[in-house]
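Undergrad: The amino acid sequence is not available; the structure is as follows:
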């Protein structure tokens, strides 16, 4: 934890941190980009959209790990326990700040993505266009995204990584993506710091 956070828990005295606004329109934005040319997809990404930063302002770290479905993940995907999965951990931060915008862990079914070996290699990250573009390379079209949000105090490891005072609030977001065949194709867990994250939802109603 940084010295600034050790010295005080008064939010008025903490260093200013880049805010991030996450809204549900981002999913359609990502889908619209999935089939765009590489040059168009490479110009910007979801974090830039959420923060207003430029790609050059960001530092991105990822780690892939081959794993198997736990009971929780097996239920989420609708597959047997032990089904091969790809676990992907993401951290993106402003180059001038010490903490990432969030802690992200995403899971994909191996049997759905093995057709494109590039999807199994973390060296190809950040992938222009994100997960929907990756899934598009193996013929998967995302139909809908379900997000569930809860709030709780940060756990000690989370507080250290997100540079938060002990017990500071975090938002826990579980994102489930379904394809046009109603299969779960991505399950992601995000831990978002409460001091810099705004969740914004727009509900469009059909006209009479």
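TA: Ah, there it is. Treat the numbers as computed from the prediction; the structure is a model and nothing was measured.
Undergrad: From here on, just use CA atoms for contacts and neighbour counts.
TA: Fine.
Undergrad: Any figure for the gap between residue 27 and residue 73?
TA: 22 Å (CA to CA, to the nearest Å).
Undergrad: Next: residue 105.
TA: Counting by CA to CA, the gap from residue 105 to residue 73 is 12 Å.
Undergrad: how far is the strand or helix carrying residue 187 from where the chain is centred?
TA: If you go by DSSP states H and E, residue 187 is part of strand 184-193. In terms of CA atoms, centre = their mean, to the nearest Å, the centre of strand 184-193 is set 6 Å apart from its chain centre.
Undergrad: now for it, which elements pack on it?
TA: Under the contact criterion of 3 or more CA pairs under 8 Å, 6 or more residues apart in numbering; DSSP states H and E, strand 184-193 touches helix 71-77, strand 103-109, strand 169-179.
Undergrad: Tabulate the ones you listed in JSON lines, adding columns for mean neighbour count and distance to residue 62.
TA: Rendered in JSON lines, the data for the helices and strands packed on strand 184-193 read as follows (neighbours: other CA atoms under 10 Å; distance: least, CA to CA, whole Å):
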{"stretch": "helix 71-77", "mean neighbour count": "15", "distance to residue 62": "21"}
{"stretch": "strand 103-109", "mean neighbour count": "21", "distance to residue 62": "10"}
{"stretch": "strand 169-179", "mean neighbour count": "19", "distance to residue 62": "18"}
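Undergrad: TSV please, covering those and showing distance to residue 88.
TA: Shown next, in TSV, are those (distance: least, CA to CA, whole Å):
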stretch	distance to residue 88
helix 71-77	14
strand 103-109	5
strand 169-179	14
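Undergrad: Next one for the comparison:
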């Protein structure tokens, strides 16, 4: 898997206003892997949780605030091990404005999180990724089927809306031996003197 997050996040945002038929043809995993929708197996589980001190501080809300917790993992149908797994948090009261966003049976959602948020009037302004390498937790070992001694890449993605409020906190993990991260930064030219 190759993640080009800077390009990918803009691609995800640009798809929000495309017709559903177009959004259904390709999602984030397809973008990262080059695989087609029919070659993938998608899993989603939703639950509600109270915001921990850490997550609450990121959202700038009170600890204990009700969150929608969304756990995902995607596998190629020809492989045993998932390509990645992630846990995404959204403020429950905000997303409850569209009851369809509370039901994991609506996954995979055509257009992903950007489109989901657009249904409640939220536009993502910017995304920041915080990447670390670490040993996997026992549940990550079980889901990702990593070997003892393997490491994972953990990406905390923080999405902020145009109003400056954090709208999503997501923790994605990728087996380090199967993942490449590619970041390119556009630099502004020097001013001519």
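TA: Noted; the coordinates are in hand. Since the model is a prediction, treat every value here as computed from it, not as a measurement.
Undergrad: Could you tell me the TM-score of the two chains?
TA: Structural agreement between the overlaid chains, expressed as a TM-score with TM-score structural alignment, normalised by the length of structure 2, amounts to 0.95; 189 aligned residues with a CA RMSD of 1.0 Å.
Undergrad: picking that back up, out of the helices and strands packed on strand 184-193 of structure 1, nearest to residue 3 of structure 1?
TA: Nearest to residue 3 of structure 1, of all those, is strand 169-179, at 19.7 Å by CA to CA.
Undergrad: On the three-state scheme, residue 69 of structure 2 is what?
TA: Using DSSP: H, G, I helix; E, B strand; the rest coil, the three-state assignment for residue 69 of structure 2 comes out as strand.
Undergrad: Quick one: map it onto structure 1.
TA: Residue 69 of structure 2 maps onto residue 87 of structure 1 when the alignment is built from TM-score structural alignment.
Undergrad: related to what we said a few turns ago, after superposition, how close is the strand holding residue 187 of structure 1 to structure 2?
TA: Its aligned residues in structure 2 lie a mean 0.5 Å from strand 184-193 of structure 1 after superposition (mean CA distance after the TM-score superposition for structure 1).
Undergrad: Contacts for that strand, please.
TA: Strand 184-193 of structure 1 has contacts (CA atoms under 8 Å, 6 or more residues apart in numbering) with 73, 76-78, 101-109, 112, 162, 164, 169-179.
Undergrad: after it comes which helix or strand?
TA: Counting by DSSP H and E, the element after strand 184-193 of structure 1 in chain order, helix or strand, is strand 197-200.
Undergrad: Residue 106 of structure 2 contacts residue 113, correct?
TA: No. Contact criterion CA atoms under 8 Å: residue 106 of structure 2 and residue 113 do not qualify, at 12.0 Å.
Undergrad: Looking at these two, which one has more neighbours?
TA: Ranked by neighbour count (other CA atoms under 10 Å), residue 106 of structure 2 and residue 113 place residue 113 first, with 19 against 11.
Undergrad: quick one: the spatially most central residue of structure 2 from residue 69 of structure 2, how far?
TA: Per CA atoms, centre = their mean, the C-alpha nearest to the average position across structure 2 is that of residue 170, at 5.6 Å. As judged by CA to CA, residue 170 of structure 2 and residue 69 of structure 2 stand 9 Å apart.
Undergrad: Check the contact lists of these two and give me the overlap.
TA: When contacts are counted by CA under 8 Å, 6+ apart, residue 170 of structure 2 and residue 69 are jointly contacted by 87, 88, 89.
Undergrad: May I have the secondary structure class of residue 29 of structure 2?
TA: Taken by three-state DSSP, the conformation at residue 29 of structure 2 corresponds to helix.
Undergrad: The aligned residue in structure 1 for it - how many residues pack around it?
TA: Taking TM-score structural alignment as the criterion, the aligned counterpart of residue 29 of structure 2 in structure 1 is residue 47. Neighbours of residue 47 of structure 1 under the rule other CA under 10 Å: 19.
Undergrad: Now do residue 47 of structure 1 against residue 60 of structure 1, distance only.
TA: Counting by CA to CA, the gap from residue 47 of structure 1 to residue 60 of structure 1 is 10 Å.
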